[in-house]
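J.: Fold the following and give me the result.
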Amino acid sequence: MKQLDRFFCLSQRGATLAGELRGGCTTFCSMVYLILVIPGLLSGAGMNFEEVMTATCLIAGVGSIISGLASNLPFALAPGLGFPTLFTYTFCQQYGCTWQQALVLVLLSGILFLVLSLSPLRERLNDALPMPFKFALSAGVGLFLTLSGLINAGLITADGNQVDMGALSAPEPLLALLGIFLTAVLVMKKVPGALILGMALTVLLGIPLGVTVLPETVMTVPELSPAALELDFFGLLTLGPIPLVSALLSLLVSQYFDALGTLLGVAGDAKLTDTTGDLAGQREAMFCCGAATCAGALLGVSNVTAMAESATGIREGARTGLSAVMTGLLFLCMLPFTPLTGLVTGAALAAPLVMVGMSMMSGITQITWKHVEISLPSFLMIVGMPFTFSITTGVMLGVISYVVVMVCRGRAHLLDPALYFLAAVFILNAVLGTLP
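T.: Just a heads-up that it's a prediction; the model follows:
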């Protein structure tokens, strides 16, 4: 215990062993759905479902463990949910890439991410963001998590650009509402492990309602076919320069700001950042995201990022990398038990995501709403994340609007040059993404 305390600085951060283990388990339960969702999306590009499932478990497990040890932050790593969509529907279906060529894009973007995470530019971009933006990041990520939980539970439907109320007469939305209220009572009663206990009770209540479906088998033999020897570097060159640059820039920008937004937003709410909003261990965590992305490309999965669902574990008391190590170990232990993944339904996930999203809204009180040059970009950043279902797009709206408003107010000279560079990158990425 003393060795763990000394290595992970448990006492220094006011953490306990029980809180770290409980937090790691909660984060795992909030992320376990990825074991089915990521392969489901990538199989649309022609990849083998079972092999991608094994690769997802391996990357989430090893990546989270290494990140926890290197950064001592309670953030688990896994293939981000937005990247398989970009991989399958943009690169493979729109650009005409094979999955072997798309994995090369993932590998190259991971290498670029590694370079960026170690360069002085990373710290410069981080320091350039005004402090109110870091509070806005927390609130935006909270709304993003909440919307994700409500959609997965069927309480809200999203059909294209149309968002509507789900069918409340259906068993899953009703179970999700019951789980939210039940978890809220446990939180108010200050029951230890309220979030994970609420998920477990929701799963059990879902059995008689037919929402939780018991698997026919408990164990399976993991299948893994490393894609390293199948990467098609030369075939990728036939895409042409503009699609190639557009694809790499999209992946790099999305991964960088998805990770940055999650790290700063969630850590700020958990009081892990200092008075300037900086996060100790951020460089190491982002380096691990890049390294895991490179390894994932060789195994056959899309880009890896810090998961916003880590906020559920932090809500349960996680404050150090020990919780990330715990989450990673559970992913590795899950390799022969992947059929059990289906027990954690959208209804079970709704409660922790809604409760965490609610708590992350507290930072908006620190934003100076009477000054338009701060309030408008902050507001666009907050609403942009859930409305576009993208953390990166929310950051883009905030940064570009801040630069425009400051220039219009005659305060262009007060802006950090790094913000001009960042706005230019966002605009270039948007323009390239609209080209055929």
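J.: When you work out contacts or count neighbours from here on, use the C-alpha atoms and nothing else.
T.: Will do.
J.: Need the three-state assignment for T305.
T.: Secondary structure assignment for T305 (DSSP: H, G, I helix; E, B strand; the rest coil): strand.
J.: Relative to V245, how far out is G142?
T.: Computed as CA to CA, to the nearest Å, the G142 to V245 distance reads 32 Å.
J.: more crowded one of those two?
T.: Summary of the neighbour comparison: G142 and V245, criterion other CA atoms under 10 Å, with G142 having more neighbours (32 against 16).
J.: Please provide the structure for the following sequence as well, for comparison with the first:
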Amino acid sequence: MDYDKVEVPTEGSKIEATGEDELSVPDDPIIPIIYGDGVGSDVGPAAQTVLEAAAEATGREINWMRLYAGEAAREKYGENLPDETVEAIREHRVAIKGPLTTPVGAGFRSLNVALRKKLDLYANVRPTYHLDGVPSPVSEPEQMDMVTFRENTEDVYAGIEWEAGTDEVEQVKEFVEEDMGADDVIHDGPVGIGVKPISEFGSKRLVRRAIDYALEHDRDSVTLVHKGNIMKFTEGQFRDWGYEVADEEYGEEVITEDTLWEERDGEAPEDAVVVNDRIADNMLQQVLTRTDQYDVLATMNLNGDYISDACGAQIGGLGIAPGANFGDGRMLAEPVHGSAPKYEGQDKVNPTAIILSGRMMLEYLGWTDAADLVRDAVEETISSGRVTYDLERQLEDAEKLATSEFAEAVVENINDLA
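T.: The predicted structure follows:
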């Protein structure tokens, strides 16, 4: 594809698809990067520095392709999400981005959600694990090692809603009350109404991806998290469709919790994944009180947002928490945290979340040696007390580093560990 305002690297090779969810990855791939808004201008380059070093330490090279979204895109294109940005990620298949802020009246409810939908990146994956040396509000943060698979395209994040006082909301209200017989549900006066779509297609492909991950990474369980006791035909249906995937598609590799106890007295077969389910509000309690009993969580969009943030609090906060969005043969890495505009350009904030999101990108490329280097080097840097301000103020005798200095310290440790 020819690009108007994007500079394509003169060196490097494209990642190519060899199957529906299989890639051919060269040793010198072109990787698109969006720095993002607010602190993205600080953490984006920091992540670049670290990921470049890990690639070079393992005999590879990343050729960065700078893309624009949010404020930088408004300056360059006069719009928030240019077609060039979307098409470049679609063409090159693997990318990384920093946080984006959606301005009021910008045309999208969320630029992050818009990117995921346009590229059909249907699985938002958030691994939550503790790094040695990171202060935590819980006494045993090392027990936290969960991966949340959050459906990206449906639920209330689909953005199907009508504003109070509009003709449209009155039409929907009339339809619900008169045509559907729910005349005792909606209060009189101004009201906003939204629709919560949950499909068999979207639910099953998300659960399938979670089970595949559990099998590939030797995880013991996949927990379907839902509020199906109340929302029986949306979240309850998600639960039922999830069990259908487990029952019908995996044979002896997967066993449900009911079968586990009814037929095997709680003894799981060796190398099998147990699929169970939990009510969402109970799950928010159990990630704290029974942390070590859960491995992989599969859930809908809003539940996944709440639960992954709650898990992130146990390992030191969102400045540590990585994430990535996956589709079939595509991925876009992005940290869980927001853009924090008041810290923009101060070279101050913690870049660990986007660096570890980049680690997920390296794993997706099949560069597990480089990915392991990143994790180990970040952990070594933090455990030695060389940290950014957010951690330094919680630790004794720590050395406070700027964002860029922290990245340089991680690179030093990558080179020492390689």
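J.: Need the TM-score from the superposition.
T.: Comparing the chains after superposition, counting by TM-score structural alignment, normalised by the length of the second structure, produces a TM-score of 0.23; 164 aligned residues with a CA RMSD of 7.2 Å.
J.: burial of Q171 of the second structure, as a residue count?
T.: Residues near Q171 of the second structure, counting by other CA under 10 Å, number 12.
J.: what's the answer for N112 of the second structure, then?
T.: Other residues close to N112 of the second structure by other CA under 10 Å number 19.
J.: and if you look at the one 4 residues further on?
T.: Summarising burial for R116 of the second structure: neighbours were counted as other CA under 10 Å, giving 22.
J.: Just the element for it, please.
T.: For R116 of the second structure, the enclosing helix or strand under DSSP states H and E is helix 111-118.
J.: Repeat that for L263 of the first structure.
T.: Element membership for L263 of the first structure (DSSP H and E) is helix 241-269.
J.: list the buried ones in that helix?
T.: Buried residues in helix 241-269 of the first structure, defined by neighbour count with 16 or more other CA atoms under 10 Å: 243-269.
J.: Look up how far I180 of the first structure lies from G346 of the first structure.
T.: Counting by CA to CA, the separation of G346 of the first structure from I180 of the first structure is 12 Å.
J.: Beyond the helix or strand encompassing D5 of the first structure, next helix or strand please.
T.: Under DSSP H and E, the secondary-structure element containing D5 of the first structure is helix 2-8. Going down the chain from helix 2-8 of the first structure, the next helix or strand is helix 17-31, by DSSP H and E.
J.: in the helix holding R116 of the second structure, what counts as buried?
T.: Going by neighbour count (16+ other CA under 10 Å), the buried part of helix 111-118 of the second structure is L111, N112, V113, A114, L115, R116, K117.
J.: which residues of the stretch 201-350 of the second structure fall in strands?
T.: Along the stretch 201-350 of the second structure, the stretches classed as strands by DSSP state E, counting those that start in this stretch are 221-226, 254-256, 273-279, 296-299, 324-327, 330-333.
J.: Tell me if A158 of the first structure really is in a strand.
T.: Yes - secondary structure of A158 of the first structure, determined by three-state DSSP: located in a strand.
J.: hang on, it packs against N152?
T.: No - because the distance of 10.0 Å does not satisfy CA atoms under 8 Å, A158 of the first structure is recorded as not touching N152.
J.: of these two, who's got more company?
T.: A direct count of neighbours by other CA under 10 Å for A158 of the first structure and N152 places N152 higher, at 20 against 13.
J.: contacting residues for the more buried one?
T.: In this structure, N152 of the first structure makes contact with G346, A347, L349, A350, judged by CA atoms under 8 Å, 6 or more residues apart in numbering.
J.: In helices only, show me the residues you listed.
T.: Under the assignment DSSP state H, the contacts of N152 of the first structure contribute G346, A347, L349, A350 to helices.
J.: which one of those residues is nearest V62 of the first structure?
T.: Of all those, L349 has the smallest distance to V62 of the first structure: 23.5 Å, by CA to CA.
J.: give me the number of residues near the closest one?
T.: Using other CA under 10 Å as the criterion, L349 of the first structure is surrounded by 30 other residues.
J.: That one reaches G198, doesn't it?
T.: No - at 9.4 Å, L349 of the first structure does not count as touching G198 under the criterion of CA under 8 Å.
J.: In what element of secondary structure is V403 of the first structure found?
T.: Here V403 of the first structure sits within helix 391-408, counting by DSSP H and E.
J.: The helix or strand containing G40 of the first structure - contacts with which helices or strands?
T.: Using DSSP H and E, the element containing G40 of the first structure is helix 34-42. Here helix 34-42 of the first structure is seen to pack against helix 49-71, helix 82-85 when contacts are counted using 3 or more CA pairs under 8 Å, 6 or more residues apart in numbering; DSSP states H and E.
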